[in-house]
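Peer 1: Sharing a model prediction with you, sequence too.
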Amino acid sequence: MTLIAYSIAHFLTDAVCAGLIFSNPDMIPYILMYDLLAFSTQPITGIIADTLSRYRLFAIAGGILTSFGALFSLPIPIKICMIGIGNSLFHVGGGAAILKGSSSKASPLGIFVAPGSMGLLLGTLFPSITIYAAIALTVVSIILIWLKDYKSKKISEDMPIFKCDKKTVSFLVIAVILISISVRSIASYSVSFSWKDTIVLSLIAGFMVMTGKVAGGFVLDKFKAIPVVIASLLLPGPIIAFLSSYAVPSLLGQFLINISMPLTLYMLYRMIPDYPGFAFGLAASFLFPGMIIGLSINLNGLLILLIFVLNAILMYIAIKVMKKGNITI
């Protein structure tokens, strides 16, 4: 029940943020300000959440702050600050709560992160839902007050920690994971899909992104990391590189790419298991520069394919180094 509540709140939080921005033309110039507050602050928010170890309260506070930013009549800069900071608080609090309670499983993480993309899409396409979503978010946030902290039914032993004599190795593994997140973001945003010209096709694409993230957690739990790397980087690489102008293969490619999201989040968490809030926030913060770069450039087919292949190689190396350091994913 708690996982479902967090997932619904994630959907509503992103729907409110997108809907509020796109419901008022005067707010469009503030998109960069919102993105900076929502994404770039998450590592800081995560450290604070880890220090206080009150992840559920951070998620509740974020949900309520976001909904109030949409519901109350306030100056635009204040609204942007409220939804940006609220978004940061919710994502770090909710993400860390799920990571801590998942008993070494990635599937709950996939279930939690997936609805956000659909909420973002619906808020963008249908800004009129903002007020309703904000009211619903307030209700779900209040419900979270009475729900127990999330814990998976399956109890596992303590997770092994990464062991290596050289701290630089740990740093390099984390750096590779973060680079992979940014590169994936660049590849996703630098490709234009000419076929996505109707609301129906946009919704189908959003559904494929969402289901890919959900599937990613289950695939990782069932088949481990290397098959996920193959499925999410090597297989969709040629599709996105050379078939992006066709709807069906592009939709398949979008599904496959997003299988990797739970993997990178989970790998980062396993490297710093005592700091789930910081791990989740750090991953989110590296999406932002990738998005900015991806939107500002237009990559050709061969370069896109090269990015996917190099990304797969880097992830493979990181997984093998983690295994030598006592962490098998």
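Peer 2: That came through, no problem. Numbering: from 1, shown residues only.

Peer 1: Please count neighbours and contacts with C-alpha atoms only from this point.
Peer 2: Fine.

Peer 1: Let me see the ranges of the strands in the stretch 151-300 of the chain.
Peer 2: Taking DSSP state E, counting those that start in this stretch as the criterion, the stretch 151-300 of the chain carries no strands.

Peer 1: swap in the stretch 1-150 of the chain?
Peer 2: With DSSP E, counting those that start in this stretch, there are no strands along the stretch 1-150 of the chain.

Peer 1: Quick one: end-to-end distance for stretch 221-236.
Peer 2: 21 Å (CA to CA, to the nearest Å).

Peer 1: Quick one: residues in contact with that stretch.
Peer 2: Stretch 221-236 is contacted by residues 105-107, 216, 219-220, 252-254, 256-260, 263, 308-309, 311-312, 315-316, 319, 329 when judged by CA atoms under 8 Å, 6 or more residues apart in numbering.

Peer 1: Over to stretch 119-131?
Peer 2: With CA under 8 Å, 6+ apart as the criterion, stretch 119-131 contacts 10-20, 22-23, 70-71, 199, 203, 206.

Peer 1: quick one, what contacts the most centrally placed residue in the chain?
Peer 2: Geometric centre of the chain, nearest residue: V113, 5.4 Å, by CA atoms, centre = their mean. V113 is in contact with S7, H10, G95, K213, V214, counting by CA under 8 Å, 6+ apart.

Peer 1: try it against this one:
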Amino acid sequence: MNKLYGSPARADRYQPTVLALGMGHGFSDAAAGYLVGGFSANTSFAELGGAIMLYNLLAFGGQLPAGIWLDRVGHYREAAIISLLSMAGAVGLLANDLIWPAVVLAGLSSAIYHIAGGAITLRSFPEKSRFVGIFSAFGVLGLALGGWSGTMHWAGVSYLLVSGLLILALIIVKARLPLSRPQLVVPEKPQLDRHDYLMILLLTAIAMRSAVWNMIQLLYAHQYDWLLYIALAAMAGKLIGGWLTDRIPWKLYTLLALGIAIPALGWGYRRLFWLMLGTGLLQSLTPVSVVALQRLFPNTPATVSGATFGLAIALGGLISSISLGSYFSLFTQLLLLGILTWCLYYSFWLAGHQQPT
């Protein structure tokens, strides 16, 4: 099998970098959760839904175009550092009651950090799902803890978040990174073909629709203990899923996990067990989906990160927030999801083929 970016003399020297990026992911998402959680205390359900939709649009929907841009620029370390500093600035805006500017800045900062951190992880450990799992696992737990602390108005949390973001930015300044530009390669035929990727992407978006809507309902109902259990299930799912998919066939595990996750999330609002099971299985697919698309587009790691970390959540959050079910039948909703998937996939494919040698 071809190595995507060459073999570093000692690949394990990048492990502390990935761990630091994962911790940064946790603090970044915790700051975003703290912001949205604090916003939910004194707002109506409609305003809360609008804030979450705006954050999803920027933080997740913005990842794919930002990833295309960052792959052309190539400064992944600088982007990760600036995004952590900007997230600290968003917390400062919240402290001065500038809620909506804070939401916008937090969404943009989150989008940049996801693609920059994901790109560094993919270039440090090509085709290794377990390291993608380490980078991504801390984010969902940080989001839940930050959201809980925001709604409870815990004193001193904002100082803790800002301090953590600044410290991790300094750590990433000194961290070991691969070369600034990846080596152009021609990928081998992947284990999944492109039709499989599209089908999995569409099914994931459908599952994410249920997951995001369940999270909004739980937050509005103040069931914060459920949110923490769900976050722990999601974190465990990413870590275990990354480890498993380095060792077993991808397609079998992906289809089996999605086949269980979709109905489990549909029943999740009634039983905590089903919500934890569905969320854990759904999140366990994050590492393998990142690595699978990396095999198709090995020269655009930030674009790959943006498509996999952001696309399904953006679709699920958008569709849940605007309540398409009130206007369209289930068949029409699935058709719209399919059209969106094809359009975004085409943009992604076009960007990958336009990457300069």
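Peer 2: Looks like it arrived, so ask away. All of these numbers come straight from a predicted model, not from anything done at the bench.

Peer 1: can you tell me how far the closest residue in space to L302 of structure 1 that isn't next to it in sequence sits from I199 of structure 1?
Peer 2: Take L302 of structure 1 and drop its neighbours on the chain: the residue closest to it by CA to CA, 6 or more residues apart in numbering is A241, 6.6 Å away. For A241 of structure 1, the distance to I199 of structure 1 (CA to CA) stands at 24 Å.

Peer 1: More neighbours: the two, which one.
Peer 2: Each of A241 of structure 1 and I199 has its neighbours counted (other CA atoms under 10 Å); A241 has more, 23 against 11.

Peer 1: For that one, give me its contacts.
Peer 2: N300, G301, L302, L303, I304, L305.

Peer 1: these two touch, right, the second one and F242?
Peer 2: Yes - in this structure, G301 of structure 1 sits in contact with F242. The criterion is CA atoms under 8 Å, and the distance is 5.5 Å.

Peer 1: For ChimeraX, what selects the buried ones among the contacts of stretch 119-131 of structure 1?
Peer 2: Applying 16 or more other CA atoms under 10 Å to those, the buried members can be selected in ChimeraX as follows:
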select :10,11,12,13,14,15,16,17,18,19,20,22,23,70,71,203,206
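
Peer 1: rewinding a little: what do we get in structure 2 for the residue nearest to the centre of structure 1?
Peer 2: Taking TM-score structural alignment for the superposition, V113 of structure 1 sits opposite S136 in structure 2.

Peer 1: Likewise for A38 of structure 1?
Peer 2: That one, A38 of structure 1, aligns with A59 by TM-score structural alignment.

Peer 1: Now do the same contact list for its match.
Peer 2: A59 of structure 2 touches A106, G107, L108, S109, S110, A111, G310, counting by CA under 8 Å, 6+ apart.

Peer 1: any idea how far the closest residue to the last one other than its chain neighbours lies from G317 of structure 2?
Peer 2: Spelled out, it's G310 of structure 2. Nearest residue to G310 of structure 2 in three dimensions, chain neighbours excluded: F60, at 4.0 Å (CA to CA, 6+ apart). To G317 of structure 2, F60 of structure 2 is 9 Å away according to CA to CA.

Peer 1: list residues touching both of the two?
Peer 2: Contacts common to F60 of structure 2 and G317, judged by CA under 8 Å, 6+ apart, are absent.

Peer 1: Run a quick neighbour tally on I186 of structure 1.
Peer 2: For I186 of structure 1, the tally of surrounding residues (other CA under 10 Å) stands at 26.

Peer 1: any idea how far whichever residue in structure 2 pairs up with it is from I262 of structure 2?
Peer 2: By TM-score structural alignment, I186 of structure 1 lines up with R209 in structure 2. In this view, R209 of structure 2 and I262 of structure 2 are 10 Å apart by CA to CA.

Peer 1: and if you look at G74 of structure 2?
Peer 2: 37 Å.

Peer 1: For those two, indicate the residue with more neighbours.
Peer 2: The neighbour count for G74 of structure 2 versus I262, taken as other CA under 10 Å, is higher for I262 (23 against 19).

Peer 1: Would you confirm that that one contacts A205?
Peer 2: No - taking contacts as CA under 8 Å, I262 of structure 2 lies outside contact range of A205: 10.1 Å.

Peer 1: mind checking what A247 of structure 1 lines up with in structure 2?
Peer 2: Under TM-score structural alignment, A247 of structure 1 pairs with L272 in structure 2.

Peer 1: Same question for D14 of structure 1.
Peer 2: Under TM-score structural alignment, D14 of structure 1 pairs with D29 in structure 2.

Peer 1: what about the spatially closest residue to that match that is not a sequence neighbour, how many residues close to it?
Peer 2: In space, and not counting its chain neighbours, D29 of structure 2 is closest to L143: 4.7 Å by CA to CA, 6+ apart. Neighbours of L143 of structure 2 under the rule other CA under 10 Å: 27.

Peer 1: L143 of structure 2 and L277 of structure 2, how far apart?
Peer 2: Distance from L143 of structure 2 to L277 of structure 2, by CA to CA: 19 Å.

Peer 1: And for L337 of structure 2?
Peer 2: 24 Å.

Peer 1: and what of P178 of structure 2?
Peer 2: 37 Å.

Peer 1: Who has more neighbours out of the two?
Peer 2: L277 (21 against 15).

Peer 1: on that earlier part again, just the buried residues of the contacts of stretch 221-236 of structure 1.
Peer 2: Here, 16+ other CA under 10 Å leaves 105-107, 216, 219-220, 252-254, 256-260, 263, 308-309, 311-312, 315-316, 319, 329 buried among the contacts of stretch 221-236 of structure 1.

Peer 1: Sitting in helices, which of these do you find?
Peer 2: 107, 216, 219-220, 252-254, 256-257, 260, 263, 308-309, 311-312, 315-316, 319 (DSSP state H).
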